[in-house]
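Visitor: sequence and predicted structure are below.
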Amino acid sequence: MTVAIMFQGTGSDVGKSLLVAGLARALANRGLSVRPFKPQNMSNNAAVTPDGGEIGRAQALQARACRIEPSTDMNPILLKPQTDLGSQVIVQGKIWGNTNTNNYWQKRHELMPIVLESFSRLAKGADIVLVEGAGSPAEINLRSGDIANMGFAEAADIPVILIGDIDRGGVIASIVGTGELIQPQEKKRIKGVLINKFRGDLNLFEPGIRVIEEKSGFPSLGVVPFFKQARKLPDEDAVSVQSKQRPVIKESDKKGLDEKIFISVLLISRISNFDDFDPLIAEPDVELTFIHPGDVIPASTDLIILPGSKATISDLLFLREQGWDIDIAAHVRRGGHVLGICGGYQMMGRMISDPDGIEGDVRSIDGLNLLSVDTVLTSKKTLTKVSGIDHLSGEGVFGYEMHVGITTILSSALHTTAMLNLEGIDDGVCTNGGRISGCYVHGLFSSDSYRSAFLSRIKNREASSVSFENEIDQTLDALAQHIEESVDIDQILILAGYK
């Protein structure tokens, strides 16, 4: 019998991913062999697995919490939104096809055997599998053919713990209401509740816990205080990035802050792999702002970053609709720095062509003409981990590539050099001494030495003491301790069938 337990939420963004990561590290610290699993995920923030597949970023972080390499079985179905109604479907790490919302919901029951196959394979040799749901089981309009929540729990015959987010309010109603909306046999499968993101005096919430237990019949397994260090771990959903309303730095605010490096990241509509910027945010002398649609790129910006995109052509059109192309051109004239990563790199070239309609009806579009390159989108997807050196500094870099398309340097290009050398092969381009550059490598800034060299090109600075990769592991350990102190882990193990 597979030892497993599933964590479902009363809604999206209640902290399921973080709690599973913390519990995974806590159990790994106890010496257990732990595996994370999410049947179906929807995110444009993905990670490359060692076998050349892709999964949701949250499952990659959870694998790290377990101290194991990520695998495609940890997230067999990944939906990557390309439009409001359409997504690219990744099945066991590879492109399965593109689908619209209606078509997918009609066919998703066909994917259950694949999901169960991955779950069974992953569970072999594991002491326990921690399963994460998606959204809420109370979305009863989506129950038919469900593979993400109760549909999977029933098929795999595993118990469920329900998570409620007290920080957003209405946690009592959301938990009790979830129990009332789901089917009686599904309600019996819920063995307890966790209250997440609590702030304040727990004594004041004790009557609330009693009401939840009495009205829902679900015993409380713990109240988890708000974990402030969560901001140091990668976010999975663009929603979390979009909600970070960082103040825009105005020119007048920069007075007396000459040591700071001001970075503006364009929040395009289909932004992907936005955890690329977490190492920059961690630097004490960096002020990084996500520029929201309708906002002007501040003139005080030192570096503009064009991030990855799941729909490069439509996001280039979106960028122009915001007037950001004009802001970028003015920024370049002032001597500012620009970096494009993956889709952003493609946008910076002379032209993007899509002869096979990979992204839609627009077959070609002029780029921003900041780099002398052309890109042709192709159906073949590059998914690989990479390492090498930065040509300008000689510092080591590592990361991964995840893209469709081939980018070539124009024969007429002047003053253009390769940005990186990856295992003997030149990658990316730069000009103006590295002031304008682009490449396909995600995760570049996780390399401490490269990040320091790159920022020093923008402004003279002392190298910081930030060790980004070590900080992630330290944060996971702190999260595990946080969970140990607030959650009845022994009871969870009993419910899962381990004890």
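Guide: Cool, the structure landed. Nothing here was measured: the structure is a model prediction, and the numbers come from that model.
Visitor: going forward, measure contacts and count neighbours with C-alpha atoms only.
Guide: Noted.
Visitor: got a list of contacts for the longest strand along the chain?
Guide: Using DSSP state E, we find that the single longest strand of the chain is strand 373-390. Outside strand 373-390, the residues that touch it by C-alpha atoms under 8 Å, 6 or more residues apart in numbering are 48-50, 52-54, 346, 349-356, 358, 395-410, 419-424, 441, 450.
Visitor: what residues sit buried inside it?
Guide: Using 16 or more other C-alpha atoms under 10 Å as the test for burial, strand 373-390 gives 373-378, 382-390.
Visitor: relative to the whole chain's centre, how far out is that strand?
Guide: Distance of strand 373-390 from the chain centroid (C-alpha atoms, centre = their mean, to the nearest Å) equals 19 Å.
Visitor: please apply the same query to stretch 226-234.
Guide: Worked out by C-alpha atoms, centre = their mean, stretch 226-234 lies 14 Å from the chain centre.
Visitor: what does stretch 146-162 give?
Guide: Chain-centre distance of stretch 146-162: 24 Å, with C-alpha atoms, centre = their mean.
Visitor: what about it, start to end distance?
Guide: Using C-alpha to C-alpha, to the nearest Å, the end-to-end distance of stretch 146-162 comes to 17 Å.
Visitor: take a look at this one as well, against the first:
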Amino acid sequence: MKRFPYPTLMVQGTTSDAGKSTLVAALCRLLWRSGVKVAPFKPQNMALNSAVTSDGGEIGRAQALQAIAAGVAPHTDFNPVLLKPSSDIGAQVIVHGRVRAEMDARDYHQYKTVAMQAVLESHARLRQQYDAVIVEGAGSPAEINLRDRDIANMGFAEAVDCPVVLVADIDRGGVFAHIVGTLSCLSPSERGRIIGFVINRFRGDIGLLEPGLEWLERETGKPVLAVLPYLHGLYLDAEDAVQPVAPRAGAFRVVVPSYPRMSNHTDFDPLRVHPEINLRYVRQGEAIPGADLIVLPGSKNTRADLAWLREHGWFDAIRRHLRYGGKVIGICGGFQMLGASVADPEGVEGAPGTSQALGLLDMSTTLAGTKRLAQVSGEFAFGQNDIPIDGYEIHMGVSEGVAMAHPAFCIDGRGDGAMSADGQILGTYLHGLFDNPRACAALLDWAGLHGAQEVDSAALRNASLDRIADAAEPLLARLLELAAR
């Protein structure tokens, strides 16, 4: 394919989790395979799973995945506005990869006019550099209360005058009502932008669906561009919801507390698919099970999540786990929780103050307004210390104390994290800890799973991107056919 007839094409959804992120990734992979220079784009994203970009900024995890699909390095222009919720009403506002402010919903609503300029600047730069820009909307364009100053859905589409594909998830039920109801909430010009529909996650006899598709096309005057199958066993980075994990009897038990502001749970995706591991997220109200390894994940609000751990019995459970010889890993905010205290004198994550932490490592952490963002690499500082490790850092704190004299890793010539004197506790600021197959196997060996199989998560991810692209080939053909009329 020499060119794609839609310089900017937007994918919007009738609901959250309708399949927008996956469909954008599929189209990016298809166009890349066809020789089209393509970039993903999401004007505004709200997510606690993020990634560090090639230009040293921060974007939503889905756009980093879409960049892999498109064969390009992640860049801040792919997601110019990122909101990272720190409470039920407030979020950290990140523009062009950098923190601008902490805002509540009302303040951010007023800020949207500024944010829109950042969005349009990024889009303009991408249009100059790429043959096609595939855009992902956010939530649904039918959210009436968010229509004013919208930058995420039709507000953006109207501003850049681009066509829209509307995707709906049939697996959750009510797909025809979702589509027709969404259209009824749009203005005439917005409805006119929608060039067709995609029915996502279909399983069953397509013949039974066809009468509904014919009705939908008669009712709306718009074509159903594709019906995409429900694909099982995909390995794709999730942006919001924690992916369900099927229990494996007799496997090595890894337990992760799912606290309210858990961030970057994609750290655990390689463990989720590992055939020798039974990974379990423990949510509020669930009993804390026995484990071989407990991992404390990152947090967008470390002090609040520390309070949650204490309230739900994790302080005692972790100490009991250690007394019985279990291992503990703390990642980023989870690493900070392992120390004596976490102080927030400037109110970076909430009200200023200091919280008592688990007291398992001789160190303390002070939160500050400057966020460290970096892609890093190095090697283990314990065991077989020639083992390579790589990943990324996203944190706003500095940890200091005796424990830091015994780092877990050597990163770019400096120590990172800490290893306890008894070898039971490991802390690190490094995200993506388990992504490298050799590093993952070494960490599991330290934790007690000796001779663990190496799982290549990058290969699994690329294979899944090819699967969703293969499934979406009929959609690309229909788009080309539609543009040729």
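Guide: The structure has been received and is ready for your questions. If you're wondering where the values come from, they're calculated on a predicted model, not measured in any experiment.
Visitor: and the TM-score between these chains?
Guide: Scored against TM-score structural alignment, normalised by the length of structure 2, the superposed chains reach a TM-score of 0.95; 479 aligned residues with a C-alpha RMSD of 1.8 Å.
Visitor: which among the buried residues of strand 373-390 of structure 1 gets closest to residue 201 of structure 1?
Guide: Distance to residue 201 of structure 1, by C-alpha to C-alpha, is smallest for residue 385 among the buried residues of strand 373-390 of structure 1, at 46.0 Å.
Visitor: ends of stretch 328-346 of structure 1, what's the gap?
Guide: Across stretch 328-346 of structure 1, the terminal residues are separated by 15 Å (C-alpha to C-alpha).
Visitor: no, scratch that, I was asking about stretch 69-82 of structure 1
Guide: Stretch 69-82 of structure 1 has an end-to-end distance of 28 Å (C-alpha to C-alpha).
Visitor: what range in structure 2 matches that stretch?
Guide: Counting by TM-score structural alignment, stretch 69-82 of structure 1 pairs with residues 73-86 of structure 2.
Visitor: who's in contact with the matching stretch?
Guide: 39-48, 52-55, 57-60, 63-64, 67-68, 91-97, 115, 118-119, 122-123, 125-126, 261, 300-301, 349.
Visitor: rerun at 6 Å
Guide: The set of residues external to stretch 73-86 of structure 2 that reach it, using C-alpha atoms under 6 Å, 6 or more residues apart in numbering, is 40-48, 53-54, 57, 59, 64, 67, 91-97, 119, 122, 300-301.
Visitor: please flag which of those sit within strands.
Guide: Counted as lying in strands by DSSP E, out of these, are 40, 41, 44, 45, 46, 59, 91, 92, 93, 94, 95.
Visitor: among those, find me the one that's closest to residue 232 of structure 2.
Guide: Using C-alpha to C-alpha, residue 40 is the member of these that lies nearest residue 232 of structure 2, at 24.1 Å.
Visitor: aligned against structure 1, show me the partner of that closest one.
Guide: When structure 1 is aligned by TM-score structural alignment, residue 40 of structure 2 is paired with residue 36.
Visitor: what's near enough to touch residue 331 of structure 2?
Guide: Neighbours of residue 331 of structure 2 in contact, by C-alpha under 6 Å, 6+ apart: 297, 298, 428, 429.
Visitor: ranking those by neighbours, who comes first?
Guide: Compared across those, residue 298 has the highest neighbour count, 30 neighbours, by other C-alpha atoms under 10 Å.
Visitor: just give me the mean distance for the longest strand of structure 1 relative to structure 2.
Guide: By mean C-alpha distance after the TM-score superposition for structure 1, the fitted strand 373-390 of structure 1 averages 0.5 Å away from its aligned residues in structure 2.
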